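Peer 1: Everything below, folded, please.
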Amino acid sequence: MELTIIGSGTGAPSKTRAYPCTLIKVKDKHLVFDTGPGSLRQLLLAGVTYADVDYIYYSHFHPDHSLDLVSFLFAMKYDSPVRTKPLYITGPCGLHKFHQGLVSVYGNTITPKTFDLHLEEIERGVLTYDGWKITAEPVRHSSQSIGYRIESSAGRTIAYSGDTDYCEGIILLAKNTDLFVLECSFPDDKKTEGHLTPHLCAQIAQKAQCKKLILTHFYPVCSEAIKNNANLLAELKIIYDGEIVIAEDFDRFEI
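Peer 2: This is a model prediction of the structure:
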């Protein structure tokens, strides 16, 4: 599997971090997790077109994680490149209502004409595909937020938190994973309900015993705090003894 951080930022605009979006490639399939504003272009810069994407998974429907679904569906009506293969979209409870709301506003401009669109809602459980499986578990953010665990047929594992606070759900998803993509929204002295801080992230990673922790989803205040604290990684290593990466847009990892 190959993981690419498409956008490592949040809903607050940043000159260096795009809105949340993560790409995982399993064999020849492209799996996209969340599509914040501008994700379509970010993916193109990473070498992936809207015609390449096979599956989109949503952690929740806040605008910074979902707004570019409109852009995806609108772009796919054009014939360069034309899309003919199905698009599968999975998300928490409310996905159908979310999509229906978009269609009520944008109508035929986002209605597929050359391919089939499949929507699937999941609260928790396992979805099995040809070459990988996905496990979903509720996490502590919005009333319908979920995180994901991706496991290839070769046994490689990645956990993706979406937005979350400290909770057992995200620890369960990340247990013994090869890569753990975890939100880290605010510095420790500015903890906000529904989000994590660097030290809480380290605690979760240690409890989950993941092999590599990839911190992402930084509000500008958190990016600045990390930049100004040269000892932060050393402090986190006292809590979590695995590898820690402060993600940047277009960082790529292979397992």
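Peer 1: Only C-alpha atoms from now on, for both contacts and neighbour counts.
Peer 2: OK.
Peer 1: Quick check: the gap between residue 29 and residue 87.
Peer 2: 11 Å (Cα to Cα, to the nearest Å).
Peer 1: what's the overlap in contacts for the two?
Peer 2: 53-54 (Cα atoms under 8 Å, 6 or more residues apart in numbering).
Peer 1: who has more neighbours, these two?
Peer 2: residue 87 (19 against 14; other Cα atoms under 10 Å).
Peer 1: Second chain to compare with the first, below:
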Amino acid sequence: MEVSILGSGACFPSPARGASCTALRVRDSYWLFDVGEGTQVQLQRCWVRPSKIDKIFITHAHGDHAFGLPGLLCLIANGRPKNAPPLEIYGPHGLRAFIRVSLSFTGTRKLPAYVVHELHQVPPSSSIAS
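Peer 2: The predicted structure is shown next:
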């Protein structure tokens, strides 16, 4: 296993410190935890291959943890084989609607196959510090 902090700037990212994102390599697979804005740029600066991202976990529904997701899905689609298993996305209730609305609004067509697992009965984001 290998871990890389791609961003820890929370809601105040800077040129030297991106919004929240952590990458975990598990064998030949990459798992991302939170994908704030700028995650695509941070991925280009490290060892994570976007086409090998298999799981994304959104810890809570603050923008600095999720606003990078729609663009990241497009980046993943660019190199991911068509026959690859679906990308698995885990997060709080409402994540599926966020993804659908974002992608519909932008008219995005090129996406990897993905499945959203919404977790229920978790504390609301208002009770979690960013």
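Peer 1: What is the burial count for residue 60 of structure 2?
Peer 2: There are 23 residues near residue 60 of structure 2, going by other Cα under 10 Å.
Peer 1: Show me what it lines up with in structure 1.
Peer 2: Per TM-score structural alignment, the equivalent position to residue 60 of structure 2 in structure 1 is residue 60.
Peer 1: Against residue 20 of structure 1, how distant is that match?
Peer 2: In this structure, residue 60 of structure 1 and residue 20 of structure 1 are 12 Å apart, going by Cα to Cα.
Peer 1: Run through the residues that contact the residue mapped onto residue 29 of structure 1 from structure 2.
Peer 2: Under the alignment by TM-score structural alignment, residue 29 of structure 1 pairs with residue 29 in structure 2. Residue 29 of structure 2 sits next to 52-54 when contact means Cα under 8 Å, 6+ apart.
Peer 1: Over to residue 25 of structure 1?
Peer 2: 1-3, 31.
Peer 1: Now do the most centrally placed residue in structure 2 against residue 109 of structure 2, distance only.
Peer 2: Closest residue to the average C-alpha location of structure 2: residue 35 at 3.9 Å, with Cα atoms, centre = their mean. Using Cα to Cα, residue 35 of structure 2 is found at 20 Å from residue 109 of structure 2.
Peer 1: where exactly do the strands run in the stretch 101-250 of structure 1?
Peer 2: 117-121, 125-128, 132-138, 146-152, 157-160, 179-183, 212-216, 243-246 (DSSP state E, counting those that start in this stretch).
Peer 1: Need these in TSV (columns: mean neighbour count).
Peer 2: Output for those, formatted as TSV (neighbours: other Cα atoms under 10 Å):
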stretch	mean neighbour count
strand 117-121	13
strand 125-128	12
strand 132-138	20
strand 146-152	25
strand 157-160	26
strand 179-183	25
strand 212-216	23
strand 243-246	15
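Peer 1: Nearest to residue 76 of structure 1, out of those strands?
Peer 2: strand 117-121 (11.2 Å; Cα to Cα).
Peer 1: Mean deviation, that closest one versus structure 2?
Peer 2: Compared with structure 2 after fitting, strand 117-121 of structure 1 has a mean deviation of 0.9 Å; criterion: mean Cα distance after the TM-score superposition for structure 1.
Peer 1: Report the aligned residue range of structure 2 for that strand.
Peer 2: By TM-score structural alignment, strand 117-121 of structure 1 lines up with residues 114-118 in structure 2.
Peer 1: which residues sit against stretch 40-53 of structure 1?
Peer 2: 6-7, 18, 29-32, 68, 71-72, 75-76, 81-83, 87, 250.
Peer 1: make it 6 Å
Peer 2: 30, 83 (Cα atoms under 6 Å, 6 or more residues apart in numbering).
Peer 1: In structure 2, mark out all the helices, start to finish.
Peer 2: 39-43, 63-66, 69-79, 95-106 (DSSP state H).
Peer 1: The longest one relative to strand 114-119, how many degrees between them?
Peer 2: Orientation of helix 95-106 of structure 2 against strand 114-119 (axes from the mean of the first three to the mean of the last three Cα atoms, to 10 degrees) gives an angle of 140 degrees.
Peer 1: Which elements pack onto helix 95-106 of structure 2?
Peer 2: Applying 3 or more Cα pairs under 6 Å, 6 or more residues apart in numbering; DSSP states H and E, we find helix 95-106 of structure 2 packed against no helix or strand.
Peer 1: Correct me if wrong: residue 56 of structure 2 contacts residue 32.
Peer 2: Yes - Residue 56 of structure 2 lies in contact with residue 32 (Cα atoms under 6 Å); the separation is 4.8 Å.
Peer 1: Many thanks, have a good one.
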